[in-house]
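>>> prediction below, plus the sequence it came from.
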Amino acid sequence: MADINTVANKEGWLYKKSTNTVVKKWLHRYFKLTNCKLIYYHSETDHRQRGIFDFNQITVLSINSTMQKFEICIEFIGSDYTLRLRAHNTEELADWVLALNMNIGCSLGMRKELSSVIQKEKFWRYQRISDFFFRRHANTGDLLLFRSKGIIAKMQRGITRGSFDHIALIMCYASGKVILLEATDKDGVACLEWDYFVKMNWHLMYLGLVYRSLETMRTDNMIKNLENFVMKVDGKKFGISPGKFIGKKNEVEPGEEDTFFCSELVASAYKAMGVFPSDLKSSTIWPADFMDAKKLPLINATLGPEMMIDFDL
């Protein structure tokens, strides 16, 4: 008899179609189902989540299957969004239906009617976390990516072919304080308390805030180097000019730059920590480069998945 975890945890190729999206054709995607979450990727080797259905945050209204077409149709409470999946044969269909029912059946969405997440635009795009989760799990060196409102920010995202136009480095202290180190055209390089950021409702100025953890062994020397870096850069002016993009090799030590723009500051901080190579020119890094699809020159480190902070959770 198969182990219950073997049955409930499943991965493989499926065709996917959503009823109320621009793309109406069937798309071939690689799916992983585990811990009440259905996640899909462009390929088996793709490390970036392209979509996620967290059954602990949404409530399934119905799940039906059609043997003749090998199809699964999932409807949700609180939305007219319908997810349609197609397997390759009846055996695969039966396995997926069983695994889905097991994951949905033990989810929070099964015990409680949840509809706030599914009503949001492209709710499936990111794993959503609460502000409480963010505060509990944030660590020094983690990242916060910003998707700003406004035409200029939209143009920047278009030019860099990314989803984000601003980035900050997270620093955490024993007191529980979470600090954002960032460079803005208004204030230059500054440290901002997360408590104050939320209290002032500045999160409402953005279309989304996405958290990414830095997965690495944090040594005392690494943290000390970052602290020294912050002391050097705090108060420096914001600056972005064509001269910053000439050449590919680094010419100054981390923190010795005269001015910074946001992603240059983070890249320079990563160099100080030793997770970026010392000869990297920090000004060649853009916020969009910190997306999963990009290959950053990380040293003995990786970045965790993109997780959107949802202040309604």
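Structure's in. What do you need?

>>> use CA for all of it now, contacts and neighbours both
Noted.

>>> mind listing what's buried along the longest helix along the chain?
Longest helix of the chain, by residue count under DSSP state H: helix 90-105. Neighbour-count burial for helix 90-105, counted by 16 or more other C-alpha atoms under 10 Å, picks out 92-94, 96-97, 99-100, 102-104.

>>> ok, structure two:
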Amino acid sequence: MSQRIPINIFCWQQSIPLYRLKYYYSWRLRIASYYQQEGFTETHLSHMEGMILKKSPHRIQGWQQIWVECSDNRLVYYLPDNRNTPFGIIDFNIMTYSIQRIIDQHGNLIEFFSTQWFQKNFIFKAKTSLETQKWFNAVSECWKDSEGAKRILQSLNKYPKFWRTDRISYEQFSKVGEAGDILLFRGRGINCQIQRGLTGSEYDHAAILLRFQSGPLYMLEATGYFGVGLCSWKDIIENRWFELYEKIMIRRLDIDRDHQFIRTVQEFVNENMGKKYQFQPIQMLKNNRSVQQINNQTNRQQRTFFCSEMIVALYKKLGIFDQRNSFGPFLPGDLSSLNRGFNVLEGKLHPEQLIDFSDI
């Protein structure tokens, strides 16, 4: 029997470059699971995916077939011929929406839509009324325990077509970020622009996310000033160092973080803290170093890292990187989802999400 859902759900809305410090703490990393975070338990989540119809805002196009995935308080839709890149993301955790349904004269559900205050509607339906009802139930389940259902969130309204970019609020990032997730940075400074120009990369810096046993988030990075070191996300927020970047992206690694995984990350951190940083783009492009070459340098004490090479080295040590089919140079942009040659052998590496600091 289908769960009873109200016809209308209305939600009223009112309209330091030298910051890279080393942190010498114990290297016991917390084994944390997404579903153990506060407010996120498996029983609260629903999952549904499949092909349905979405009404285009352009009358001439009418209804378009799309692939939809509904889970984790999000509804993500793709064009049928490209399921690697989302065409739209409705994230109930970072924006307040209302969910409404349209019924025919016989009481059958024929359409449902999600909307917010500036009257952008996302209208969907399935091939049959029964299937449409199932989708409406699933979307409502995703919506009802989301952050946007509990309080008014409107920070994304200032961005045109914000639903085209996959975002994650800093609050959510601080809850779900885990050891091994990849961070990609696009800096504002002239040096960052020069580096991107030399490398032809979308990003100019990369780092690995870490979470300690006590819970706080850190990132392990290789920089020209400090070499390989740690930086606290608490300090990044308090000092607003995130404003040094045009954008910071996260690629979440979906994998079983068992005791062996955590121990391997711990060993990697211990082995490489303080290692020197080296960025020689011309030499990197000529050498075309492989993953094996990065990790099998004869003198480990003299090993140098470019920021993105360090991430590849960690994934190799974890045994989850495809060494045989992967070759350098390993630049920050090569770690993005656009590079089909950067894959993991175990788990899933999700596409980038833009970390949204609007509410900070």
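Cool, the structure landed. Please read all numbers here as calculations on a predicted model, not as lab measurements.

>>> TM-score for the pair, please.
Remark: TM-score between the superposed chains equals 0.72 [TM-score structural alignment, normalised by the length of the first structure]; 300 aligned residues with a C-alpha RMSD of 4.2 Å.

>>> on contacts alone, who are the packing partners of the longest helix of the first structure?
helix 4-8, strand 27-34, strand 71-76 (3 or more C-alpha pairs under 8 Å, 6 or more residues apart in numbering; DSSP states H and E).

>>> mind listing what's buried in the shortest one?
Of the residues in helix 4-8 of the first structure, 7-8 count as buried by neighbour count, 16+ other C-alpha under 10 Å.

>>> try the second one
Neighbour-count burial for strand 27-34 of the first structure, counted by 16+ other C-alpha under 10 Å, picks out 28-34.

>>> quick one: the helix or strand following that strand to strand 27-34, angle?
Using DSSP states H and E, the helix or strand that follows strand 27-34 of the first structure towards the C-terminus is strand 37-41. Between strand 37-41 of the first structure and strand 27-34, the angle comes out at 140 degrees (axes from the mean of the first three to the mean of the last three C-alpha atoms, to 10 degrees).

>>> by contact count, what packs against strand 37-41 of the first structure?
When contacts are defined as 3+ C-alpha pairs under 8 Å, 6+ apart, strand 37-41 of the first structure sits against strand 27-34, strand 51-54.

>>> and that strand against the second structure, how far off on average?
Here the mean offset of strand 37-41 of the first structure against the second structure after fitting is 1.7 Å, by mean C-alpha distance after the TM-score superposition for the first structure.

>>> any idea how far residue 122 of the second structure lies from residue 83 of the second structure?
For residue 122 of the second structure, the distance to residue 83 of the second structure equals 19 Å [C-alpha to C-alpha, to the nearest Å].

>>> turn the buried residues of strand 27-34 of the first structure into a markdown table, including distance to residue 312 of the first structure.
Compiled in a markdown table, the buried residues of strand 27-34 of the first structure are given as follows (distance: C-alpha to C-alpha, whole Å):
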| residue | distance to residue 312 of the first structure |
| --- | --- |
| 28 | 32 |
| 29 | 30 |
| 30 | 30 |
| 31 | 27 |
| 32 | 26 |
| 33 | 25 |
| 34 | 24 |
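
>>> picking up where we left off before, adding distance to residue 40 of the first structure, write the helices and strands packed on strand 37-41 of the first structure out as a markdown table.
Shown next, in a markdown table, are these (distance: least, C-alpha to C-alpha, whole Å):
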| stretch | distance to residue 40 of the first structure |
| --- | --- |
| strand 27-34 | 4 |
| strand 51-54 | 6 |
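
>>> much appreciated, bye for now.
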